[in-house]
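Trainee: Sequence plus the predicted model coming up.
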Amino acid sequence: MNRWDGKTKGSLLGYKIFLFLINALGLNFAYGLLRIVSYYYYLFAEKAKEALLDFYSKALHISGKPALHLVRQNFFILGQTLLDRAAFLLGKDKNFTHTFENEQYLLDIRDKGKGGILLSAHLGNWETAGNLLKGRVTPTINIVMLDAEVESIKKFMDLSTGGSKFKIIPIKNDLSHVISIRNALLNNEFVAIHADRYLEGAKFIELDFLGKKAKFPYGPFVIASKFDAPVTFVFAAKDGKFSYHLSATTPIEGKMKPEEIAQLYVAELERKVRQYPEQWFNYFNFFQE
């Protein structure tokens, strides 16, 4: 199975259809159509299906019909999170609710005035969760990411919805993103980074994850260790039709080595995967052979 290539999958036509349906007929109707679309992917997206079944078997020791059921759930909930994202961008977010476990940790980080580094993963839906807490906890959230979405889709989403409500800090080869992160923290802003995917050729750290060896990107943990800003691990999982459960861990205040932060992060990620296995959205061979 191939490694992750840094690109978001999806067709322009698909985005156009679902944006139209959300606008014209509402999110409930779009969810209904999504059941058909997600079942199609369940039947024919062999590589993604194989990657999930491999992960469930090796990491969680789930196989057979229970694993296949998880895959079906996974594809449907992924589609829901994408529709939820579009609904927020279109301003159709009034039905959404959330609970926030340890929200006070983020409020404390904000009040210290040094900004905050939020390490997360491709589990659940951080972007919609960020929309739910934006303005309540902080006016500005920056997301550090590979700016590798298909250009036509990105352009259409920007024109149709006004684009993301976040500040995007694109990862650059010249490391200019490090300066952008520094400036954001100096402005007492939050910087969110996914720390579960690495690209071939990039520096990585190999750790024990759910009983198997896995590679994680080294960069997010270096960033978390170098800046004088609190670090917390934040996750947001869909726990109802229009609801999300957010959580934050006790902030890391003192200096720690990247490897030490990585160990703590992986321990928390393990807990979240066991809690929400159907929301593990990494469709490649996560473990090393």
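Mentor: That came through, no problem. The shown structure was predicted, so the numbers you read here are calculated from the model rather than taken from an experiment. Numbering: from 1, shown residues only.

Trainee: Every contact and neighbour count from this point should use C-alpha atoms.
Mentor: Noted.

Trainee: Just list the residues touching the most centrally placed residue in the chain, thanks.
Mentor: The residue lying closest to the centre of the chain (C-alpha atoms, centre = their mean) is residue 122, at 3.6 Å. Residue 122 makes contact with 194, 196, 280-282, according to C-alpha atoms under 8 Å, 6 or more residues apart in numbering.

Trainee: Go ahead and confirm residue 266 touches residue 209.
Mentor: Yes: taking C-alpha atoms under 8 Å as the definition, residue 266 is a contact partner of residue 209 at 6.6 Å.

Trainee: picking that back up, neighbour-wise, which of the contacts of residue 122 leads?
Mentor: When neighbours are counted by other C-alpha atoms under 10 Å, residue 280 leads the contacts of residue 122 with 24 neighbours.

Trainee: Quick check: next helix or strand after the helix or strand where residue 28 lies?
Mentor: Per DSSP states H and E, residue 28 falls inside helix 27-44. Next in sequence after helix 27-44, counting helices and strands by DSSP H and E, comes helix 46-60.

Trainee: which other helices and strands contact that following helix?
Mentor: Of the remaining helices and strands, those touching helix 46-60 by 3 or more C-alpha pairs under 8 Å, 6 or more residues apart in numbering; DSSP states H and E are helix 64-89.

Trainee: What residues sit buried inside the helix it packs on?
Mentor: 67-68, 70-81, 83-89 (16 or more other C-alpha atoms under 10 Å).

Trainee: Ok, stretch 238-253 next?
Mentor: Buried positions in stretch 238-253, judged by neighbour count with 16+ other C-alpha under 10 Å: 238, 242, 244-249, 251-252.

Trainee: and here's the other structure:
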Amino acid sequence: MNGFWYKFFLRMARLCGPWLLVVTSRIIATGFFLFSGRVSESRRFYGALFPERGGLYHLWCAFRQYQNFTTIHLDRFLAERNDTTIFTSQGWEKLEGVIGRQGGILLMSHLGNWEMAARLLRRQKEDLRLLLYMGVKEKEGVERLQKEDLRRAGVTIIGVDQERGSPFAAVEGIRFLQSGGIVSLTGDIVWRSDQRKVRVSFLGHEAWLPEAPYIFALLSGAPLFVFFAFRTGKNSYRFTLSDPIAIRPHARADRDRAIGEAAQQYADLLEKRLREHPFEWYHFERFLQ
């Protein structure tokens, strides 16, 4: 959906109530489910997650995945409208211990609602300095509005061109960490074929993860945390923060092994949470090799 129509439906929802956004977004999601070529990838993914179930069940899982995705737009609308998001947290004290000191790196995923996670972190600590790396597409509609909403919520956004990287973006992130800020990076999407990546095992398959978060941790010395925000009800969330993942190569030649082990730790945590929240997987591109 382009930005014009998205803004139009938001205005109508403000006049008529959130129910209009719910109905409209679910109809649109059904259309994507029926006509999008990505559904086959969702079926394949759920086939790996539930190998003991049949093809119809995997199709049903994909349908629920597409319908659940609409809650992201509803909760964004409610948060912007009256900021009444209810949330509980687990592990916040781990992050609080590094704020203003060596900083910290958050690995966010397309499991759960990472956008709401960023908002909730700012709610938890209003003066939190949070930098979020986000991919930039050539033509953005809803994505551009999403970035604008996060900036209004006090989150610093660095747009990363998905076709070509920029070393200056990385330098700014390192400086942000060294000043005691929190940097959030996507842990489960490789944007470009020439991007540095690391191979992990996931659901009995191979998968590729971006190497950048682990390089950031090595260069800055900042701890690396895995962060999730799962929906527990209408505009209600629970966010969890893992123990820090250590990346300690004994020598420069040992760096690749240390990064691989850290990436596998993240993949294991991601798989564990996926099994607990299978229909909050909002990664619609090919993930399993």
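Mentor: Cool, the structure landed. If you're wondering where the values come from, they're calculated on a predicted model, not measured in any experiment.

Trainee: TM-score for these two?
Mentor: Once the chains are laid over each other, their TM-score by TM-score structural alignment, normalised by the length of structure 1 reads 0.85; 275 aligned residues with a C-alpha RMSD of 2.5 Å.

Trainee: Name all residues that make contact with residue 105 of structure 2.
Mentor: Counted by C-alpha under 8 Å, 6+ apart, residue 105 of structure 2 has contacts 177, 182-185, 213, 217, 222-225.

Trainee: Reformat those residues into CSV and put secondary structure next to each item.
Mentor: As requested, the contacts of residue 105 of structure 2 are exported to CSV (DSSP: H, G, I helix; E, B strand; the rest coil):
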residue, secondary structure
177, helix
182, strand
183, strand
184, strand
185, strand
213, helix
217, helix
222, coil
223, coil
224, strand
225, strand
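
Trainee: Nearest to residue 90 of structure 2 among those?
Mentor: Closest to residue 90 of structure 2 out of the contacts of residue 105 of structure 2 is residue 225 (12.6 Å), distances taken as C-alpha to C-alpha.

Trainee: who's in contact with residue 130 of structure 2?
Mentor: Residue 130 of structure 2 is in contact with 122, 155-156, 181-184, counting by C-alpha under 8 Å, 6+ apart.

Trainee: nope, residue 12 of structure 2 is what I was after
Mentor: residue 20.

Trainee: Would you mind finding the match for it in structure 1?
Mentor: The criterion is TM-score structural alignment: under it, residue 12 of structure 2 has residue 21 as its aligned partner in structure 1.

Trainee: the inter-axis angle of whichever strand or helix holds its match versus helix 64-89?
Mentor: Assigned by DSSP H and E, residue 21 of structure 1 belongs to helix 12-25. For helix 12-25 of structure 1 against helix 64-89, the angle by axes from the mean of the first three to the mean of the last three C-alpha atoms, to 10 degrees is 70 degrees.

Trainee: if we can go back for a sec, quick one: which two of the buried residues of stretch 238-253 of structure 1 are the most distant?
Mentor: The widest separation within those, taken as C-alpha to C-alpha, falls between 242 and 252 and amounts to 31.5 Å.

Trainee: Tell me the spacing between the closest residue to residue 279 of structure 2 other than its chain neighbours and residue 59 of structure 2.
Mentor: Distances taken as C-alpha to C-alpha, 6 or more residues apart in numbering put residue 65 closest to residue 279 of structure 2, at 4.9 Å, once the chain neighbours are dropped. Distance of residue 65 of structure 2 to residue 59 of structure 2, computed by C-alpha to C-alpha, to the nearest Å: 10 Å.

Trainee: try residue 26 of structure 2
Mentor: 17 Å.

Trainee: Aligned to residue 171 of structure 1, what sits in structure 2?
Mentor: Alignment note (TM-score structural alignment): residue 171 of structure 1 maps to residue 160 of structure 2.

Trainee: on that earlier part again, could you check how far the match of residue 12 of structure 2 is from residue 31 of structure 1?
Mentor: 10 Å.

Trainee: which residues touch the residue nearest to residue 57 of structure 1 when sequence neighbours are not counted?
Mentor: In space, and not counting its chain neighbours, residue 57 of structure 1 is closest to residue 63: 5.4 Å by C-alpha to C-alpha, 6+ apart. Shown in contact with residue 63 of structure 1 (C-alpha under 8 Å, 6+ apart): 53, 56-57.

Trainee: Of the residues you listed, keep whichever come out buried.
Mentor: Here the buried ones among these, as counted with 16+ other C-alpha under 10 Å, turn out to be 53, 56.

Trainee: Go through the contacts of residue 63 of structure 1 and say which is closest to residue 110 of structure 1.
Mentor: Proximity of the contacts of residue 63 of structure 1 to residue 110 of structure 1 (C-alpha to C-alpha) peaks at residue 56, which lies at 37.3 Å.

Trainee: Helices of the stretch 101-250 of structure 1, residue ranges please.
Mentor: Remark: helices assigned in the stretch 101-250 of structure 1 by DSSP state H, counting those that start in this stretch are 103-112, 126-133, 151-161, 176-186, 219-226.

Trainee: May I see those organised as a markdown table, with mean neighbour count and distance to residue 118 of structure 1 added?
Mentor: A markdown table is the format used below for those (neighbours: other C-alpha atoms under 10 Å; distance: least, C-alpha to C-alpha, whole Å):
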| stretch | mean neighbour count | distance to residue 118 of structure 1 |
| --- | --- | --- |
| helix 103-112 | 16 | 9 |
| helix 126-133 | 21 | 10 |
| helix 151-161 | 15 | 24 |
| helix 176-186 | 17 | 12 |
| helix 219-226 | 19 | 9 |
